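Student: Make a model of this:
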Amino acid sequence: MNADSPMLVGIDFSPSSRNALLTALRLAKAKQRKVTALHVMDPDLAGAIKTAHGFTDAALHASMLERLRAFLDAPADLTKDLTFEFETGADFVTLIHWCNKLKAGLLVLGSRGRISAHNQIGAIAARCARQAPADVLLVREDTKHAFRHIVACVDFSETSAKAVRHAAEVAEIEGSHLDCLTVNQTALAMSLDYAGYLPALEVPDTTSTEYWGGELEKFRTPLIPAAVAPRAKGVVLERVNVRDAIYEYIGTSGADLVVLGTRGRTNLRTIFMGTTAERIITNSPCSVLAVKPEGYEFQVH
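Tutor: Sure thing, here's the model as predicted:
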């Protein structure tokens, strides 16, 4: 979420994509960032519409831009830095192309497409969260207000430091409470996770919740601006299953946004790497900001 980089919002005319655009405009206004709202249409559908209505390419383009403006129906003060775009093509490929074209720092999507299961994000949103060359904010359909309670997941990696900084930026804009959450998997818990086959760990006694609480304070304190610090705290949970611990905390805390890095540690003490991060992103009961590693790039051909 580079403060100087533009935002790209994917629009599919679902209620969650409208909330995604309103959320992007709200966040962008605070930093005076440019926002581009893009609708991508399947070429076969575009051809059928042109045939049915006698549209030229230009007429279809103009018609879709008008529909996008009507779909948003937002106050003028929110839309002064907003540009609407329409393109035919494959959804994912076109979104990636526009991310690279705009050098977007943030891609904002509705968390649920036109066809999605309860608490499960759409297929395009899931793929973008994994691969888009920008941080990805997935906004739920029931997000009707500013984010009030943010949870930033910490595994002490560089990417989770970036996640905490971005969570703090949103908290500063929105006036949110911010909880920096880490999950302590003790040696016993890890042994249970690996069916008892984990080798003995010859390390100092660093498995206590108190120890990790101190490490979390040292990690998070320099990342959080003074304006947010009074509303921020560190939380250490001791659990066997990291994913379940995060779900549980989201539920008990009433969080409406979870922020996590898409790449974390790669040793046996992995917290937010691989399937854990993927499942949190895919099935989170609240909006998600997926933060990419510094320098991450992705091209489609």
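Student: CA only for contacts and neighbour counts going forward, please
Tutor: Noted.
Student: who's in contact with stretch 173-180?
Tutor: Stretch 173-180 has contacts (Cα atoms under 8 Å, 6 or more residues apart in numbering) with 27, 30, 146-154, 164, 167-168, 170-171, 220, 228, 231-235.
Student: Among those, name the ones in helices.
Tutor: Using DSSP state H to define helices, the subset of the contacts of stretch 173-180 located there is 27, 30, 164, 167-168, 170-171, 220.
Student: Tell me where the chain has strands.
Tutor: Using DSSP state E, the strands assigned to the chain run over residues 7-10, 35-41, 82-88, 106-110, 135-139, 149-153, 177-184, 232-238, 257-261, 287-291.
Student: Mind putting these into a markdown table with distance to T207?
Tutor: Listed next are those as a markdown table, based on distance: least, Cα to Cα, whole Å:
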| stretch | distance to T207 |
| --- | --- |
| strand 7-10 | 41 |
| strand 35-41 | 45 |
| strand 82-88 | 49 |
| strand 106-110 | 36 |
| strand 135-139 | 32 |
| strand 149-153 | 18 |
| strand 177-184 | 7 |
| strand 232-238 | 9 |
| strand 257-261 | 22 |
| strand 287-291 | 27 |
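Student: export those to CSV and tack on distance to R67 and mean neighbour count?
Tutor: Formatted as CSV, those follow (distance: least, Cα to Cα, whole Å; neighbours: other Cα atoms under 10 Å):
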stretch, distance to R67, mean neighbour count
strand 7-10, 14, 27
strand 35-41, 10, 21
strand 82-88, 10, 17
strand 106-110, 18, 29
strand 135-139, 21, 29
strand 149-153, 33, 26
strand 177-184, 36, 24
strand 232-238, 41, 19
strand 257-261, 29, 28
strand 287-291, 26, 26
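Student: one more to line up against the first:
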Amino acid sequence: MEPHIQTPPRAVLLATDLTARSDRALSRAQMLAKAWQSRLVAVHAVTRSDRMFSQVLDAPLPAAAPDSLQDARERMRRDVLPGSGGSAIVVERGKPVEVISRTAKMQKCDLIVTGISRDETLMRMGLRRTIGQLVRRLGVPLLTVRENADAPYRNILVGLDMTQASRRALQTAAALFPDQSLNVLHAYEPPLPGSMVEDAERRAEVRATAMKACSEFIASGMDPDGVHHAFKVFAESGWPSALIRRHVLDQGIDLVVLGTHDRSSFFDILFGSTAMDALASLPCDVLIVGRRGVANRKFGKAA
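Tutor: Next up, the predicted model:
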């Protein structure tokens, strides 16, 4: 497997279940592929797991969900091909993770796009598990689309925790969206109750130290002779997921970019994952960057 993705992506893979949840993802994938002049590969895995899941919950299967290869291919040709020049469709019977992974490798896809319903705030466990498995297995960035694709992303926020995973997220965001100024948010641990750090002056010192560390982390990837990218840096104390959500709502963020560590699903179940928390709670699109970000490149300047 190639160690890094290419930018612009050679191919964008749209993973669709052919329900309304995937409509926004289709529009966004088409927009990105056109802007990057990338191939669009639309994939659908035909499985009966959704039908069995609905029967267990005594809930009806969405009428739009096809349960045969022929029905799925016809839907794909009708919904995907007309708006996607140079696109390809893949419909296979099997587990979604297996079908998507196999197709992404064969088609050399550098980005996966999938959809999440706007009201799916907690996400079905199966969808959350599928996304986690794809990120760990393929390592390529995965974009979950929740909002309408009315325009290119204009207000992007990158979560920074000063790890290699967040460096990959920052580099990937800068490479995929070179014309956009990026907001960078670092969440540091709040002062302990009753400690001297609760003093206002001391809190300001702690924040200044965090800002300095954040700027130095970004500066370590700069190249004065290379292409510059502007970053607006924020450092605040608190829980990362809560701070990210507040910034999304207050600043009108339309895309959040997060790096994820190559850990097992068991670890995430026990200790949580900021990236997965964001998928479940944020009212905007989220780009999760796995172990295969862009090749180590120098970037920008901090504002």
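Student: buried subset of the ones in helices among the contacts of stretch 173-180 of structure 1?
Tutor: 27, 164, 167-168, 170-171, 220 (16 or more other Cα atoms under 10 Å).
Student: Leaving out the residues flanking it, which one is nearest to whatever residue of structure 2 lines up with W212 of structure 1?
Tutor: W212 of structure 1 maps onto A210 in structure 2, with residues paired by TM-score structural alignment. Residue nearest to A210 of structure 2 in three dimensions, not counting chain neighbours: A235, with 6.3 Å by Cα to Cα, 6 or more residues apart in numbering.
Student: And for L279 of structure 2?
Tutor: Nearest to L279 of structure 2 is V286, by Cα to Cα, 6+ apart, at 6.6 Å.
Student: Verify the stated contact: the one you found with I253.
Tutor: No - proximity of V286 of structure 2 to I253 does not meet the contact threshold set by Cα atoms under 8 Å, at 10.4 Å.
Student: Pull the contacting residues for I156 of structure 2.
Tutor: With contacts defined as Cα under 8 Å, 6+ apart, I156 of structure 2 is in contact with 180-183, 253-257.
Student: how near is it to R137 of structure 2?
Tutor: As for I156 of structure 2, its distance to R137 of structure 2 is 26 Å (criterion: Cα to Cα, to the nearest Å).
Student: how far away is the residue nearest to A210 of structure 2 from K34 of structure 2?
Tutor: According to Cα to Cα, A235 of structure 2 and K34 of structure 2 sit 35 Å apart.
Student: and if you look at A210 of structure 2?
Tutor: From A210 of structure 2 across to K34 of structure 2, the span is 39 Å (Cα to Cα).
Student: quick one: which of the two has more around it?
Tutor: Remark: of A210 of structure 2 and K34, A210 carries more neighbours, 20 against 16, as counted by other Cα atoms under 10 Å.
Student: That one and Y188 touch, don't they?
Tutor: Yes - using Cα under 8 Å, A210 of structure 2 is in contact with Y188, at 7.1 Å.
Student: overlap in contacts of these two?
Tutor: Common neighbours of A210 of structure 2 and Y188, counting by Cα under 8 Å, 6+ apart, are A235.
Student: hang on, the earlier thing: just the contacts of I156 of structure 2 now: which is nearest I112 of structure 2?
Tutor: Using Cα to Cα, V257 is the member of these that lies nearest I112 of structure 2, at 13.8 Å.
Student: so the closest one touches Y153, yeah?
Tutor: No - using Cα under 8 Å, V257 of structure 2 is not in contact with Y153, being 11.8 Å away.
Student: Kindly state which residue of structure 1 is aligned to V46 of structure 2.
Tutor: In structure 1, V46 of structure 2 lines up with M41, judged by TM-score structural alignment.
Student: what sits against the residue nearest to its match when sequence neighbours are not counted?
Tutor: Excluding the flanking residues, the one nearest M41 of structure 1 by Cα to Cα, 6+ apart is T88, at 4.6 Å. Listed by Cα under 8 Å, 6+ apart, the contact set of T88 of structure 1 reads 40-43, 46.
Student: distance of T88 of structure 1 from T221 of structure 1?
Tutor: Taking Cα to Cα, one finds T88 of structure 1 at 46 Å from T221 of structure 1.
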